[in-house]
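Colleague: Give me coordinates for this.
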Amino acid sequence: MKMASNGALQTIVVPRTRDLGDGFEVRRALPTTQRRMVGPFVFLDQMGPHRFEAGTGLDVRPHPHIGLATVTFLYDGEIMHRDSLGTAQPIRPGDVNWMTAGQGIVHSERSTKEVRHNASSLFGLQCWVALPRKHEDTAPSFSHFKADELPRMEGDGIMATIIAGSFFSRTSPVPTLSDMFYVDVLMQPGARMTIAPEYEEQAVYVVQGSIDLGNDGVFDAGHLLVIRPRQILTVKAGNASVRFMLLGGEPMDGPRGVVWNFVSSSQDRLEQAKQDWEAGRFPDLPGETERIPLPDDLPGKPVFYP
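Modeller: You can find the predicted model right below:
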């Protein structure tokens, strides 16, 4: 990662890659040392692209969350989401799963038996959106929207889908709780796009291909590019199509602490969540008996940021 010295970019992040086993890799773009949040986005992982052999698949055992909303968006593959509200919802490319943890929820993410029958692939992004203080302990909820339910902007070689929040004068039906945006953009070769400063904090995550930002440079897939406040960014696709995610929003209403899967503005609340998970006080996930234990190496005190 590095700081951009001039131009429209404020910070350039090259995510670190982690192998979760069997060659399944994730790239973590947020949080990093130099950039912890963009608007309410406190966590951004790229999953894959990965090819599972027949008989194998994704197995993220039941685990808890508080104080955040998760948003899962796939480009390839399928994941079965189950949670302690009783939800059992497959997510497929172009759909969006939005889970508001609030005061506490438990969920798992797995490949189904049907998907495991044959070799399969998986590629997508998963984010955590920190909730405003007044909504941190809201009742948990889950929403799912199919691809054709999300608003789009099309023309001049560009297709932009508003996954969550508002951008390009369009608003997603996803029930967000803060001023934010999350937009999937696909550009054909040679296309140009101007990204206006609609929010104080805005960023681009390059998913596939490369984008040309003029004097700021050319950036390949796997870069998170944080735009300077109130700057207009012009993006050009080269000789191949490019796909990227726009994300951000207004600054949060104060610092946030992150401990394991928990996000909160209160250190006491984070400590309580840890104790509750160890003591079995989170709600059960129907039909599942496994769970991810609380890690032994968690810090004694969370670091609050920004």
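
Colleague: When you work out contacts or count neighbours from here on, use the C-alpha atoms and nothing else.
Modeller: Fine.

Colleague: tally of neighbours for residue 21?
Modeller: Other residues within reach of residue 21, judged by other CA atoms under 10 Å, total 7.

Colleague: Who are the contact partners of it?
Modeller: Contacts for residue 21 (CA atoms under 8 Å, 6 or more residues apart in numbering) come out as none.

Colleague: For residue 279, see how far away the spatially closest residue to residue 172 that is not a sequence neighbour is.
Modeller: For residue 172, ignoring the flanking residues on the chain, the nearest one in space by CA to CA, 6 or more residues apart in numbering is residue 164 at 5.1 Å. According to CA to CA, to the nearest Å, residue 164 stands 35 Å off from residue 279.

Colleague: Comparing the two, which shows the higher neighbour count?
Modeller: residue 164 (24 against 9).

Colleague: The more buried one touches residue 179, doesn't it?
Modeller: No. Counting by CA atoms under 8 Å, residue 164 does not reach residue 179; the two are 10.1 Å apart.

Colleague: So which residues of the stretch 151-300 of the chain form strands?
Modeller: 152-155, 158-167, 170-171, 180-187, 192-195, 201-208, 210-212, 218-220, 224-227, 233-237, 242-249, 256-259, 262-264 (DSSP state E, counting those that start in this stretch).

Colleague: Name the surrounding residues that touch the shortest one.
Modeller: Right, strand 170-171. Contacts of strand 170-171 (CA under 8 Å, 6+ apart): 151-152, 162, 164-165.

Colleague: ok, 10 Å please
Modeller: Strand 170-171 has contacts (CA atoms under 10 Å, 6 or more residues apart in numbering) with 150-153, 161-165, 181.

Colleague: who's in contact with residue 287?
Modeller: 82-84, 86.

Colleague: Can you tell me the SS state at residue 148?
Modeller: helix (DSSP: H, G, I helix; E, B strand; the rest coil).

Colleague: From what I see, it and residue 162 are in contact.
Modeller: No. Residue 148 is beyond contact range of residue 162, at 11.1 Å (criterion: CA atoms under 10 Å).

Colleague: neighbour count winner among the two?
Modeller: residue 162 (24 against 10).

Colleague: quick one more, to check against the first:
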Amino acid sequence: MSFFPAKDPAPGDAFACDALAQLIVPRTSDIGGLAVRRALPSARRRMVGPFVFLDEMGPAEFKAGEGLDVRPHPHIGLATVTYLFEGEIFHRDSLGTAQAIRPGAVNWMSAGSGIAHSERTAPDHRHGHEPLHGLQCWVALPAADEESAPAFMHHDADALPIEVAEGKTVRIVAGTLFGRTSPLKTASDTLFADVMLEAGAKLPLDAAAEERAVYLVSGEVDIAGDRFAAGRLLVFRPGDRITVTATMAARLAILGGAAMDGPRYIWWNFVSSRKDRIEAAKADWKAGRFATVPGESEVIPLPE
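Modeller: Here you go, the predicted model:
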């Protein structure tokens, strides 16, 4: 998805839990009738593991004839990760990929040296009452892979491992959790999981991942006596074993992995370890040197 202008996330309320490094409250923007909450990047936290960008889209319900319409736009130096709770998005890219994504599945597009893509609601899903709710993340590529060939991966919901036990249902989208490993191939150590908890259920999180965070989508959780409501990104300190307890039915995303090999610069839809590479990408998009998306005639112009 294109990096639209939005207000920066804000620091959260004070908390007593020593396990938390940051509590981030996303700022909400309305983009064409779609509420979007941005949790990363923030002034206080630029990355969690390789994750440099985290948006929650919706929940929303489109009127008849309406839907998501993100025109073709470029990316470099990152992988986009799209995961839905409700609805459907149709992805097209300059590799010729045409792929619908539905709840529980994952679209992973590695931009590498450069790719363009669009994200839309398909015509047969514009009859009204079409829901949309999900997460879109960007994962920075290691410096050695920033100029790799672009690629696209899709895994259906039934291809991703699920752990069901003691009131929790955990779908492992990327990485390894509870002894289960996702088939998704990532360029660096990456953890991403969708978790549903019944009231009273406990979710233990060990310190295997170097950097870890939880984004609370719905419900409320307790961590060491502090309670946290939906719409919060909880970034944990490294090395501590954490237990998250649902005080009511809750849904959350676990994200993290190995710390990045240095800082990343973000400008619009471009991510790189080098400022000059971003300047080159800006010039390439403006001059029309990116590959085009088949079946698309419009693009999002370079911001001025």
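
Colleague: Please pull up the equivalent of residue 144 of the first structure in the second structure.
Modeller: Mapped onto the second structure by TM-score structural alignment, residue 144 of the first structure lines up with residue 154.

Colleague: Enumerate every residue touching that match.
Modeller: 81-82, 99-101, 105-109, 184.

Colleague: Where does residue 115 of the first structure fall, secondary structure wise?
Modeller: helix 113-116 (DSSP states H and E).

Colleague: quick one: that helix aligns where in the second structure?
Modeller: Going by TM-score structural alignment: helix 113-116 of the first structure matches residues 123-126.

Colleague: contact partners of that stretch?
Modeller: 62-68, 87-90, 131.

Colleague: on that earlier part again, could you confirm the match of residue 144 of the first structure falls within a strand?
Modeller: Yes. Residue 154 of the second structure forms part of a strand when assessed by three-state DSSP.

Colleague: if I look at it, how far off is residue 162 of the second structure?
Modeller: Taking CA to CA, one finds residue 154 of the second structure at 17 Å from residue 162 of the second structure.

Colleague: number of nearby residues for residue 272 of the first structure?
Modeller: Other residues close to residue 272 of the first structure by other CA under 10 Å number 12.

Colleague: For it, list the residues it contacts.
Modeller: Here residue 272 of the first structure is in contact with 266, 278 (criterion: CA under 10 Å, 6+ apart).

Colleague: Looking at the alignment, what corresponds to it in the second structure?
Modeller: So, by TM-score structural alignment, residue 272 of the first structure is matched to residue 280.

Colleague: Check the gap between that match and residue 289 of the second structure for me.
Modeller: 11 Å.

Colleague: list the residues that contact both of these two?
Modeller: By CA under 10 Å, 6+ apart, no residue touches both residue 280 of the second structure and residue 289.

Colleague: Packing partners of the helix or strand hosting residue 85 of the second structure?
Modeller: Per DSSP H and E, residue 85 of the second structure falls inside strand 78-86. In terms of contacts (3 or more CA pairs under 10 Å, 6 or more residues apart in numbering; DSSP states H and E), strand 78-86 of the second structure is packed against strand 51-62, strand 89-93, strand 98-101, strand 106-110, strand 130-140, strand 151-155, strand 190-197, strand 270-272.

Colleague: Quick one: average offset of that strand versus the first structure, please.
Modeller: Following the fit onto the first structure, the mean deviation recorded for strand 78-86 of the second structure is 0.3 Å by mean CA distance after the TM-score superposition for the first structure.

Colleague: coming back round to it: take the strands of the stretch 151-300 of the first structure and lay them out in JSON lines including distance to residue 129 of the first structure.
Modeller: Shown next, in JSON lines, are the strands of the stretch 151-300 of the first structure (distance: least, CA to CA, whole Å):
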{"stretch": "strand 152-155", "distance to residue 129 of the first structure": "22"}
{"stretch": "strand 158-167", "distance to residue 129 of the first structure": "11"}
{"stretch": "strand 170-171", "distance to residue 129 of the first structure": "17"}
{"stretch": "strand 180-187", "distance to residue 129 of the first structure": "9"}
{"stretch": "strand 192-195", "distance to residue 129 of the first structure": "22"}
{"stretch": "strand 201-208", "distance to residue 129 of the first structure": "14"}
{"stretch": "strand 210-212", "distance to residue 129 of the first structure": "26"}
{"stretch": "strand 218-220", "distance to residue 129 of the first structure": "25"}
{"stretch": "strand 224-227", "distance to residue 129 of the first structure": "16"}
{"stretch": "strand 233-237", "distance to residue 129 of the first structure": "24"}
{"stretch": "strand 242-249", "distance to residue 129 of the first structure": "10"}
{"stretch": "strand 256-259", "distance to residue 129 of the first structure": "11"}
{"stretch": "strand 262-264", "distance to residue 129 of the first structure": "9"}
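
Colleague: how many neighbours does residue 268 of the first structure have?
Modeller: 10.

Colleague: mind checking how far it is from residue 139 of the first structure?
Modeller: Counting by CA to CA - residue 268 of the first structure and residue 139 of the first structure are separated by 19 Å.

Colleague: what do you get for residue 152 of the first structure?
Modeller: Counting by CA to CA, the gap from residue 152 of the first structure to residue 139 of the first structure is 30 Å.

Colleague: Those two: which is more packed in?
Modeller: Neighbours were counted for residue 152 of the first structure and for residue 139 using other CA under 10 Å; residue 152 has more, 19 against 12.

Colleague: Thought residue 164 was touching the more buried one, still the case?
Modeller: No. With contact defined as CA under 10 Å, residue 152 of the first structure does not count as touching residue 164 (11.6 Å).

Colleague: Residues that sit against both of these two, list them.
Modeller: 170-172, 183-184.

Colleague: can you list those residues in CSV and add distance to residue 230 of the first structure and neighbour count?
Modeller: What follows is those, written out as CSV (distance: CA to CA, whole Å; neighbours: other CA atoms under 10 Å):
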residue, distance to residue 230 of the first structure, neighbour count
170, 20, 15
171, 21, 17
172, 23, 21
183, 18, 22
184, 21, 20
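
Colleague: between those residues, which is closest to residue 20 of the first structure?
Modeller: residue 184 (25.7 Å; CA to CA).

Colleague: Which residue in the second structure aligns with the closest one?
Modeller: Using TM-score structural alignment, residue 184 of the first structure pairs with residue 194 in the second structure.

Colleague: now swap in residue 71 of the first structure and tell me
Modeller: Aligned against the second structure - with TM-score structural alignment as the criterion - residue 71 of the first structure pairs with residue 81.

Colleague: what about that match, neighbour count?
Modeller: 23.

Colleague: In terms of helices and strands, where is the alignment partner in the second structure of residue 36 of the first structure?
Modeller: In the second structure, residue 36 of the first structure lines up with residue 46, judged by TM-score structural alignment. Under the criterion DSSP H and E, no helix or strand holds residue 46 of the second structure.
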